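S.K.: structure for the following, please:
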Amino acid sequence: MKKQILSSLVLSLLCALLLCGLYPALLLVVAKASAGGGNGVTIRYSGKRYYIAVAQRFSEDRYFWSRPSAVDYNASGSGGSNKGPFNKLYLKLVQQRIDSFLIHNPGAIKAQIPSELVTASGSGLDPDISYEAAMIQVKRVAAARNVSEKRIKSMIQDHCSRSLLGPAIINVLLLNIALDRMAYNDNLKK
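M.R.: Now for the predicted structure:
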């Protein structure tokens, strides 16, 4: 019995050292070596600091809209709604989002709306939208900013990230900041 207790204590101490000491230290080293030094990648704009990997709320017509958030874009409370696809409250909320999108995007039809624009993600904080989700918003953004659709599409192309296996995505925050900078620069030229 002494032998079993002794081996259990040694194993417990070894696991504590490995899992509570060495593994967290290794993660800290990797985090400090990554972009942002383990604190997240940020950008400063108009006197505020934004985390690039966290979705922001955009609801004005002059901006591209982010994916809806079940946690109201609160990074400290990341999570989904836990409502299933047949939940009546969830379906009502999705329909409200569809109706709102169609009001703000005349000419768009329901079947063309990418699901990500009316359904929240699992984290509630996805900062990216698909290329298709950006393209369906071009008319609204161009009209609200009094800019050609061609120019807005060019900006989408400039902010499009493509991976080898995944779909093309656009960081909504970075695209919207670029739109504001474009408007600022255009005003300086006048």
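
S.K.: from here on, just use CA atoms for contacts and neighbour counts.
M.R.: Noted.

S.K.: just want the most central residue of the chain.
M.R.: residue 127 (1.2 Å; C-alpha atoms, centre = their mean).

S.K.: where do the helices sit along the chain?
M.R.: Here the chain has its helices, by DSSP state H, at 2-17, 23-33, 88-104, 131-135, 138-145, 149-158, 172-189.

S.K.: one more to put side by side:
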Amino acid sequence: MLREIRPAILVLLLLTAITGLAYPLAMTAIAGVIFPKQAQGSLIEKDGKVIGSALIGQEFKDDKYFHGRLSATSAPDPADPSKTVPAPYNAANSGGSNLGPTSKALADRIKEDVEKLKTENPSVPVPVDLVTTSGSGLDPDISPEGALFQVPRVAKARNLPEARVRELVMEHTQGRMAGLLGEPRVNVLALNLALDEASK
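M.R.: Alright, predicted model coming up:
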């Protein structure tokens, strides 16, 4: 019996060493050489301090900043671990809500958000990405339309000309990857950092 078990154990140990150690270490090393910034999490620094990642959204509530997509991520309730509380952009609990198109709670929330945004910019239709969450709940980008919709509010809060704020949006709009994949997008954190620089 030991003769039959020994090869199985050796194969298990060998495959564990190859697929569990050697392969991940090799891929990490290669990624670190070819894509060093991305391999380190695409971290964004300001004044020598890490303030975020280009890959994970952040919550901006102040009128002087562009707001990102809504996040449906949650975390355990500190008062009752059997329940959860909203925790926007919680990377440890990535995921969208379970609310579907027939959900009254979702429809009511979207209607309320649309009405609130209409007061901000009544002459422009509210872009859908400003009132819906992404599948991951961590999306760092919004559509160019979502950013342009917010220009009047941000310009007013910062006392900047709308044309200058609109120019910043256009400078930070990224096109489709290779001209084919994805949709045009604006990274909210990068845009807000540029806005801070322009306001100095």
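
S.K.: separation between the residue nearest to the centre of the first structure and residue 155 of the first structure?
M.R.: Going from residue 127 of the first structure to residue 155 of the first structure by C-alpha to C-alpha, to the nearest Å gives 17 Å.

S.K.: how about residue 144 of the first structure?
M.R.: Going from residue 144 of the first structure to residue 155 of the first structure by C-alpha to C-alpha gives 16 Å.

S.K.: between those two, which has more neighbouring residues?
M.R.: residue 155 (16 against 13; other C-alpha atoms under 10 Å).

S.K.: let me see the contact set for whichever residue in the second structure pairs up with the more buried one.
M.R.: Applying TM-score structural alignment, one finds that residue 155 of the first structure aligns to residue 168 in the second structure. When contacts are counted by C-alpha atoms under 8 Å, 6 or more residues apart in numbering, residue 168 of the second structure touches 191, 194, 195.

S.K.: one more pass at 10 Å, please.
M.R.: Residues in contact with residue 168 of the second structure (C-alpha atoms under 10 Å, 6 or more residues apart in numbering) are 148, 151, 162, 191, 192, 194, 195, 198.

S.K.: buried subset of those residues as a ChimeraX selection?
M.R.: With 16 or more other C-alpha atoms under 10 Å as the burial test, the buried ones among the contacts of residue 168 of the second structure are selected in ChimeraX as follows:
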select :148,151,162,191,192,194,195
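
S.K.: what is the burial count for residue 17 of the first structure?
M.R.: Count around residue 17 of the first structure with other C-alpha under 10 Å applied: 12.

S.K.: equivalent analysis for residue 37 of the first structure, please.
M.R.: 13.

S.K.: surely it and residue 28 touch.
M.R.: Yes. With contact defined as C-alpha atoms under 10 Å, residue 37 of the first structure counts as touching residue 28 (9.3 Å).

S.K.: before we move on, back to that, now check the second structure for the residue matching the residue nearest to the centre of the first structure.
M.R.: Match for residue 127 of the first structure (TM-score structural alignment): residue 140.

S.K.: what residues are up against its match?
M.R.: Per C-alpha under 10 Å, 6+ apart, neighbours of residue 140 of the second structure: 53-59, 68-69, 89, 134, 185-190.
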